[in-house]
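Enquirer: Here is a sequence together with a model predicted from it:
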Amino acid sequence: MWTIGLCIVAVLVIYFTYWLNKWSNPRCNGVLPPGSMGLPLIGETLQLIVPSYSLDLHPFIKKRAQRYGPIFRTSVASRPVIVSTNPEFNNYIVKQEGRLVEIWYLDTFAKFLGMEGENKMSALGDVHKYIRSITLNHLGADAVKEKLLPQMEEFVNKALQTWSSQPSVDMRDAASKMLFDFGAKIFFSYDAEKISQMNMSEKFTNILAGFMSFPLNIPGTAYYKCLKEQNEALSMLRKIVKEKIISTEKSSEDLLDQAIDDMDKKKFLSEDFLVTMLFAILFASFESSVTLLLTLKLIAEHPAVLQELTDEHEAILKSRENPKSLLTWDEYKSMTFTLQVINEALRMGNVTPGLLRKALKDIEFDGYTIPSGWTVMLANSALQLNPNIYKDPLAFNPWRWKDLDPLVVSKNFMPFGGGIRQCAGAEYTKAFMATFLHVLVTKYRWTKVKGGTIARNPVLEFTDVLHMKFSVKSN
């Protein structure tokens, strides 16, 4: 019996050693980038989600890039991943959409954004073209120029009036609600005052809080709570879509009306698809709330930036024939320093750790092979915090943008992605932030009351509530 028992143990040890060796050294038709696959099944997931209380690059990426070089391998949630902090490789990959790579999401993201199975939103061809086209139609530069700027200013005015009447403001909730309500108004004519009981913005806030949680779907986990919130948000959106479809008052003025009108022309535009599309677009536009909070925090901590920002916007008011007129496109484009402030906040902010792509075939680069089927994470946060490109990268210095080479910036600054997947709402996001700052610095004073600790988890977030007090400027 002892002999049989020892044989069984020996076989198990040999099998486990073989399996562990196979896990640590994946098969590849070439040379894999250096790195570690971590523990079997969970890989290095736990190290990735450990919070870092700094705007600096997350230690998970920083330490491995220093040890292995700008391109290394790892494993996250049982998925083999290649992480790149190499600007040349990153720029090459974003231009290979549909040829060498396709957009991809870790299981957590895919579940949240409805990117599974037949509802996969990463589809190329007609589906991607349609989604980009309809988004640009309602959020692109032309839409901002022709109709959205004055709407933004009126919406921001109303929000700040409300905030100034309160002793202090929970900025995470307030900014999230403002951005969500305005975006939803454009997408499907959502009226927050009429249907406030839905509290949809709170659902998206809670979903964003668990964006990078470990995909363990059991009661009590962050992932379980986020999926519950997601299902409730989808139910709300499904109700809205149904009501829009049966409504006889379609004007094609909002995004959903246009999509419903297009259902006869595009076979993939089913009711479920519209719900998923709305959720994904809302989620993408909603993420900018964290960047807006970071911008407010940084400006409040740098009086010289606030002073120059105020001077620029007061000069705009003084140059008008009618000081009470609303912002124009030319005025927005003249906000040189404001756009530098926004770029600097976007550079330092990096809400997500990187862009994710899936290799469609083996990719050769710099002597390494990225196997087909592997995930590629383009860690653009590393590019935007590179001290060789941005001197003293953790310093909030909007003036640095005056002297940066545009060609160097194009390869090392991609807050909205790149290639054919560059965010269609980039101009919309910058215009909203510029409009908010315009109203804020010309009409209000504000101070930080408490909170505002920042962490990368690895998604950028505020770990405690940022409370601010707003008051109207005296003439």
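Expert: Structure received. Numbering: from 1, shown residues only.
Enquirer: Going by C-alpha atoms from here, please, whenever you check contacts or count neighbours.
Expert: Noted.
Enquirer: next one: the lengthiest helix in the chain to chain centre, how far?
Expert: Longest helix in the chain by number of residues (criterion: DSSP state H): helix 222-246. Put simply, helix 222-246 sits 20 Å off its chain's centre (Cα atoms, centre = their mean, to the nearest Å).
Enquirer: Equivalent analysis for stretch 460-475, please.
Expert: 22 Å.
Enquirer: Check the separation of the first and last residues in stretch 205-215.
Expert: For stretch 205-215, the first-to-last residue distance is 18 Å (Cα to Cα, to the nearest Å).
Enquirer: alright, now check it against this:
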Amino acid sequence: MWSEIGACIVAFLVIIRISHWFYTWSNPNCDGKLPPGSMGLPIIGETLHFLSPYKVHDVSPFLKRRLARYGPLFRTSLFGQKMIVSTDSEINYTILQRESANFSFWLTDSFREFLGEESMLTQHGSFHRYMKNLILHLVGPESLRGKLLHQMDEATSRHLLSWASEGSVNVNEGIAEMIFESFAKRLISYEEKKDGKKLLDNYKAFMNGLISLPVNIPGTAFHGCVQGSKKAIKVITDIYHERKATKIAHNDFLDRLIEEVEKEKAFLDDGVAINLLFLLLFGAFESTSEAITLLTKFISDHPQVLQELRKEHEAILERRENENSGLTWEEYKSMTFTHMVINETVRLANIAPAIFRKVGKDAEIKGYVIPKGWIVMVAPSVAHLNPETYENPLEFNPWRWKGQDLHSGSKTFMAWGSGTRLCVGADFAKLQIAIFLHHFVTNYRWTMTKGGDFIRRPSLIFPNGLHIRIAVKQK
């Protein structure tokens, strides 16, 4: 009898303990008033709902439900972190425009595990500015104009001709391979077909599980992500150390990087340099290939847009003295409608669905307090799909950009980020998209044959790819 009573008491105390745990999790302490919201389950929070895939081309169900219930500023818990989600364009612009100790850049634990504490993304102040200037030496406007434009133009022309010779292609895979090949050669003189180290496959595995539950068990997307990143870093590390030991110049970015490492009072060491190479190669092709895939679908579905693009690009060809000469920087800068199409595509693509900042000390925003140590998540998609800013916001309509600044961000357009963390590769991505369109619409005819459907989880994914039948246009 006494044992049964004791067991009941223990069970009762456990229930009280669990209930208290749930209560304190759901009602976090705060020296002020927290935004409304729900913290979900302990530890897991509302991560499962946030990561749930959806097919609707709209603001995510996760955000829509909470916006309707709590308004543009609400609390939640994602990835094991207490978080404030902001969909208010004024708040977002203020937080992102000027990074400070109170709103510093933050990555999820899974990102940090892959990229390391020495990643450029986690750096601040003078070191971040140094790293940014170093990357601009590779992908900034001067480098694009003087070095990369011709290489990107040649690679794009060659790959599209290869697609046409095969008759059909999965655009999503074809574009990723094209950009990867061109950029890897410029970055570290790597050629997948010659080196045979399957670096691209490792990156694909890395990307497939990058935004997933951090469960490192064989068979899970996260486990594949971990293994892919390790193998990719191993390939890059081997190339780096071999180059550093042999001192043989290849006239690529790795040459410049090793020079920086070997300076007397160097900012960089081997670990930071290798991490930077890994990150640059990832950033160069991942988001741009998704944007071009979506753009191909858009212009295939909207013949008026395709007609206007052909008109602009055929006019460029007609103005050339030599029709076989490559694309020039002046021609690229003249592509007004093309840049309208690019802006409209990245507005709808929302490839960066969330931007995170960590709060350094208690901050007051619109009558609410965001406690020190919490994370603020900025959600650009809500601004990009706001009907008060964009008429019929879910419609692909490049003409909405007519007469507007096509090369700057704003409170309502943050496709390339904002402030000091504005995407350093934005000019590279826009040039690559424009070059692709130039060759694609002037020299080829195509029809969609399969796929084209996409899901978000919350990043943009084409589960069935986008398959087209493509042929050289008869002149």
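Expert: The structure has been received and is ready for your questions. Since this is a predicted model, take the numbers as computed values, not measurements.
Enquirer: okay, now the aligned partner of residue 64 of structure 2 in structure 1: neighbour count?
Expert: Under the alignment (TM-score structural alignment), residue 64 of structure 2 maps onto residue 62 of structure 1. Neighbour count of residue 62 of structure 1, defined by other Cα atoms under 10 Å: 15.
Enquirer: ditto for residue 12 of structure 1
Expert: Count around residue 12 of structure 1 with other Cα under 10 Å applied: 12.
Enquirer: what residue of structure 2 matches up with it?
Expert: Looks like residue 12 of structure 1 aligns to residue 14 there (TM-score structural alignment).
Enquirer: helix or strand for that match, which one?
Expert: Assigned by DSSP states H and E, residue 14 of structure 2 belongs to helix 2-26.
Enquirer: How far off centre is that helix?
Expert: 45 Å.
Enquirer: List the contacts of the match of residue 64 of structure 2.
Expert: Taking Cα atoms under 8 Å, 6 or more residues apart in numbering as the criterion, residue 62 of structure 1 is in contact with residue 382.
Enquirer: List the residues that contact residue 448 of structure 2.
Expert: Residue 448 of structure 2 neighbours (Cα under 8 Å, 6+ apart): 300, 466-469.
Enquirer: go with 10 Å
Expert: Residue 448 of structure 2 is in contact with 168-171, 296-297, 300-301, 466-470, counting by Cα atoms under 10 Å, 6 or more residues apart in numbering.
Enquirer: can you check residue 78 of structure 2 too?
Expert: Contacts of residue 78 of structure 2 by Cα under 10 Å, 6+ apart are 39-40, 43-51, 84, 108, 375, 377.
Enquirer: change it to 7 Å
Expert: Residue 78 of structure 2 makes contact with 44-47, according to Cα atoms under 7 Å, 6 or more residues apart in numbering.
Enquirer: Export these as JSON lines, with columns for distance to residue 326 of structure 2 and secondary structure.
Expert: What follows is those, written out as JSON lines (distance: Cα to Cα, whole Å; DSSP: H, G, I helix; E, B strand; the rest coil):
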{"residue": "44", "distance to residue 326 of structure 2": "53", "secondary structure": "coil"}
{"residue": "45", "distance to residue 326 of structure 2": "53", "secondary structure": "strand"}
{"residue": "46", "distance to residue 326 of structure 2": "51", "secondary structure": "coil"}
{"residue": "47", "distance to residue 326 of structure 2": "48", "secondary structure": "helix"}
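Enquirer: Filter these down to the buried ones.
Expert: 45-47 (16 or more other Cα atoms under 10 Å).
Enquirer: Please say which position in structure 1 residue 46 of structure 2 maps to.
Expert: In structure 1, residue 46 of structure 2 lands on residue 44 (TM-score structural alignment).
Enquirer: quick one on the thing from earlier: mean per-residue distance, the next helix-or-strand element following the longest helix of structure 1 to structure 2?
Expert: Per DSSP H and E, the first helix or strand lying C-terminal to helix 222-246 of structure 1 is helix 255-261. Compared with structure 2 after the fit, helix 255-261 of structure 1 shows a mean deviation of 1.1 Å (mean Cα distance after the TM-score superposition for structure 1).
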